[in-house]
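K.L.:
Sequence and predicted structure are below.
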Amino acid sequence: MLNIPTWNRVLIWGVVVLGLAFAMPNLFYDRVERRNDAVTAIEEAGGDPADLAGDLGGWPSYLPSSLVNLGLDLRGGAHLLAEVQVEEVYEARMDSLWPEVRNTLRDLRAEVGGIRRQDAPAGELHVLIGNSEGMATALAAVRELAQPVVSLTGVGASTLEVEARGDVIVIRLSEAERAATDNRTMIQSVEIVRRRVDEVGTREPTIQRQGQRRILIQVPGIGSAEELKRLIGTTARLTFHPVTGRATSADAEAPAREMIVPDRDNEGLFYRVESSPVLTGEMLTDAQPSFDQNGRPAVAFNLNTTGSRIFCDYTQNNIGAPFAVVLDGEVITAPEIISAICQGSGQITGSRNVAESTELAVLLRAGALPAGLTFLEERTIGPELGADSIAAGEIAAVVAGIAVLVYMGLSYGLFGLFANAALIINVGLIFGLLSLIGATLTLPGIAGIVLTIGMAVDANVLIFERIREELKTAKGPARAIELGYEKARSAIYDANITTFITAVILFTMGSGPVRGFAITLGLGIITSVFTALYVTRLILVIWFERRRPKKIEV
């Protein structure tokens, strides 16, 4: 008959208590947030516990402290839509390819004659050879530098297209390699932006690719769009250039294929370096703070296989020549090459202190942005607007909740009050789950909660109506209640499974606000079914065991 085992009752109430316990910190949001920030400051930044005692004492450590993260539209923050200039990567690839092409053709000087790089459109490399009769040999040698395209769509294709135009060799990336480069550039750009945003400790930033070349960046809690642009605009672009001389000013004339670069530490000191770098930061596999042989702060780095080979060949052939390490357009050190470096590792000196060498190592490990970003859209959402959105959402939830509570009470009497109690528990469980998984609550997410409040009583309505039908034929109220739950269960599952599938599709195919709505809707469905089939039934059973009514009215 109407009975729930003791272990089942303990499990149901345990889930309810646990869910409400995780939801409770959200009632004291500011206090818990300050306490969490203080704990983070102590663990990661080495903050003084004595200075943060007030914030630490704002919330007991033995209670759950997970919070629902507030999205951009609720917390305020910055919104950027950036376009990645992938053409810059093509140009950089051609610049880095030139030393290899030059060295390859130098070995064939007897057949191809002299070689000289010529001005070319962006993304192309033009090389003039002195003996056009050796063009076939030159083309074959340059084509040997090509590699297979590493992508699913470019299987069998080569990375380079090489052709002759008179006595000029024209080299460009193949279409398959351009497509693969675009994809790699976007993946790398999104990951580097994410790493840099994560460094400021913001909660739940939204960083995702949009279309072929765009990145959507939304960071709650940051001061302004300008601040966010400065944060992600630090390129940490590292290159190694041969030094050809010194200049008196940044406006001094430089020969073709050379550029003027200022010294970071010595104002008024400028270097003339070759425009094409010998190595780039992309060839670094690791960077760690260290000390040089004189005990000064430095950064130790390791190179990949390609970088190691290039670095070894260059240092062998240029012993005694100065070599500039350029970071973001400034020379940080320009040592002379004392001996060949073929171990695939080296040191970058010139750091003023340990903190600076540590910061440089972190930036180099995070990587440089492979291409520049053009910001197409920027928007700052003030915290006042977020507070207004929260207030509006709270009013909507309260109005919807009161309307549902009144309707259920008037329609089903005492049974309606049981459903109302389960509804309140249901909302608490939603916030408990959101806190537990660290989800982000957005304005559409609040709409999902409001919709869940209305949908939450659907299951109870099905059950109560079924109990009404069974009261007309069943032998007693206990049997009617039991049959009501048994026969309504399949209909409840069918209705909620279809809605849950919709929520999953919205989460998978959607982005941003749509996902926020899908998360709260999906969690609301789970909690609604649980409270209707288990919590409400347990409340009914406890009431029935105490009252033992001979007749019930639904």
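P.N.:
Looks like it arrived, so ask away.

K.L.:
C-alpha from now on. contacts and neighbour counts both.
P.N.:
Noted.

K.L.:
can you map out the helices along the stretch 301-450 of the chain?
P.N.:
305-317, 354-366, 383-437, 443-471 (DSSP state H, counting those that start in this stretch).

K.L.:
Which strands or helices does the first one pack on?
P.N.:
Spelled out, it's helix 305-317. strand 279-280 (3 or more CA pairs under 8 Å, 6 or more residues apart in numbering; DSSP states H and E).

K.L.:
Downstream of the strand it packs on, the next helix or strand is which one?
P.N.:
strand 284-291 (DSSP states H and E).

K.L.:
Could you identify which of the helices of the stretch 301-450 of the chain is most buried?
P.N.:
Of those, the one with the most neighbours on average (mean count of other CA atoms under 10 Å) is helix 443-471, at a mean of 21.

K.L.:
Next up, a structure to set beside the first:
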Amino acid sequence: MRKNSGLIVTLVILALGLLVYFVNQPLFKNINLGLDLRGGLRVVLEAQEREGEPVTADTIQKAVGVLRDRVDNLGVKETSLYPQGNNRVVIEIAGEDDPEAAVDILKNVAQLEFRDEQGNVAVTGKNLKNAEDRMNPNSQQAEVTLELDQEGARLFGEATKANIGKPLFIVLDDRVISAPTVNTAITDGNAVIEGNFTAKEAQDLAVLLRSGALPVSFNVLEKRSIGPTLGADSLDKSVKAGIVGIIAILIFMIGYYRLPGIIADLSLVLYSLLVLGAMVYLGAVLTLPGIAGFALSIGMAVDANIIIYERIKEELRFGKTLQAAIDSGFKRAFWTIFDANITTLITAMVLMYFGTGPIKGFAVTLSLGIIASLLIALTFTKYMLILFSNLAKNPKLYGI
């Protein structure tokens, strides 16, 4: 038994060391960093009321849906969108080369209209089924093709028939972007927007039209930019502080609890890998408050080990054997650890549901940390303690 336990302990420590060595860099490279760590732009948009059309929470939710669709189509990475109050939307863009240009595109209302020379509106964007950008094979100019629904095709056919030989103005947000002359009636519901576009401009225009018009116009209320250097500096300082804190914890646990302290340190390493791995797998974004949540959950993970070890020490003082003390210590500590972690997890879930931005990042990291610490404390730690108890039975090695 002693020989087998020694072999298993050696293999576990070796496997954990190899895991840290090979997984360390991929984890840090693939984790998504938030605005405060990576740099980027935070913009608060305020909805503008129109006469007879008050801005409501429902209006803002619809606007967020349209904006999110635009983000997905534009391929703008690491973007966070959420409502703030009843008349504001917050856009946070991290890691984008030109975040201001992305915000300018996103906040456009994109109200499309076809107007005749008298300014009468013939067709609007509500009749649009699809919009695609392409290169004209003849002129090699970028353009946007439009496909209208059945009602739109009928209205467009009537408008082009009534304006043969005259220009039909294509207007986006009250700005004329093209004014082609109608040569013949177009009844198939297809149209083309030409306007000396670059390929990128045609693509952005197609995305705006395809995602639909915003239900309300927005003004920029606040704009805050965080440079990548400042973000990298914040991350560097956070990592250094975290390393110093973890090393201090590792030394304290070994110095005070001796052999169980070594097990706690191994558990802490596995815990860190598990939390960071879960964040990468789930695509969670790590922010400065998220790092604070991670640090807090490390404290809770260590606290769980301390509760278990103190219970084991009490059982040893009562004269129980080491194996009996471990079993009894875990049984006595279980509900204390479980209750403390569950109550904190409930709080984190509430913050995750109602919170936005940094608060949500804190709650996500804290929740993952709580779940990981429970799993490791009640499984890995117990298993390792049983293995070590087969190797060393001297109570002094367990802090007595």
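P.N.:
Here it is on my side, so go on. What you see is a predicted model, and the numbers here were worked out from it, not measured in a lab.

K.L.:
Which residue of structure 2 sits opposite L429 of structure 1 in the alignment?
P.N.:
Aligning on TM-score structural alignment places L429 of structure 1 opposite L274 in structure 2.

K.L.:
quick one: the closest residue to that match other than its chain neighbours and L273 of structure 2, what's the gap?
P.N.:
Counting by CA to CA, 6 or more residues apart in numbering, A372 is the residue found nearest to L274 of structure 2 once chain neighbours are left out, at 6.8 Å. Note on A372 of structure 2: its distance to L273 of structure 2, by CA to CA, to the nearest Å, is 10 Å.

K.L.:
so stretch 85-93 of structure 2 matches what in structure 1?
P.N.:
Against structure 1, stretch 85-93 of structure 2 falls on residues 211-219 (TM-score structural alignment).

K.L.:
quick revisit: can you pull the contacts of the alignment partner in structure 1 of the residue nearest to L274 of structure 2?
P.N.:
Counting by TM-score structural alignment, A372 of structure 2 lines up with T527 in structure 1. Residues counted as contacts of T527 of structure 1 (CA atoms under 8 Å, 6 or more residues apart in numbering) are N426, L429, I430.

K.L.:
Equivalent analysis for A488 of structure 1, please.
P.N.:
So A488 of structure 1 contacts L462, I463, R466 (CA under 8 Å, 6+ apart).

K.L.:
could you dump those to TSV with distance to I217 of structure 1?
P.N.:
Shown next, in TSV, are the contacts of A488 of structure 1 (distance: CA to CA, whole Å):
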residue	distance to I217 of structure 1
L462	44
I463	46
R466	50
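
K.L.:
Across to structure 2, which of those residues hold up?
P.N.:
On the basis of both residues aligned by TM-score structural alignment, their matches' CA atoms under 8 Å, what survives of the contacts of A488 of structure 1 in structure 2 is L462, I463, R466.

K.L.:
The alignment partner in structure 2 of the second one and A301 of structure 2, how far apart?
P.N.:
Mapped onto structure 2 by TM-score structural alignment, I463 of structure 1 lines up with I308. Going from I308 of structure 2 to A301 of structure 2 by CA to CA gives 11 Å.
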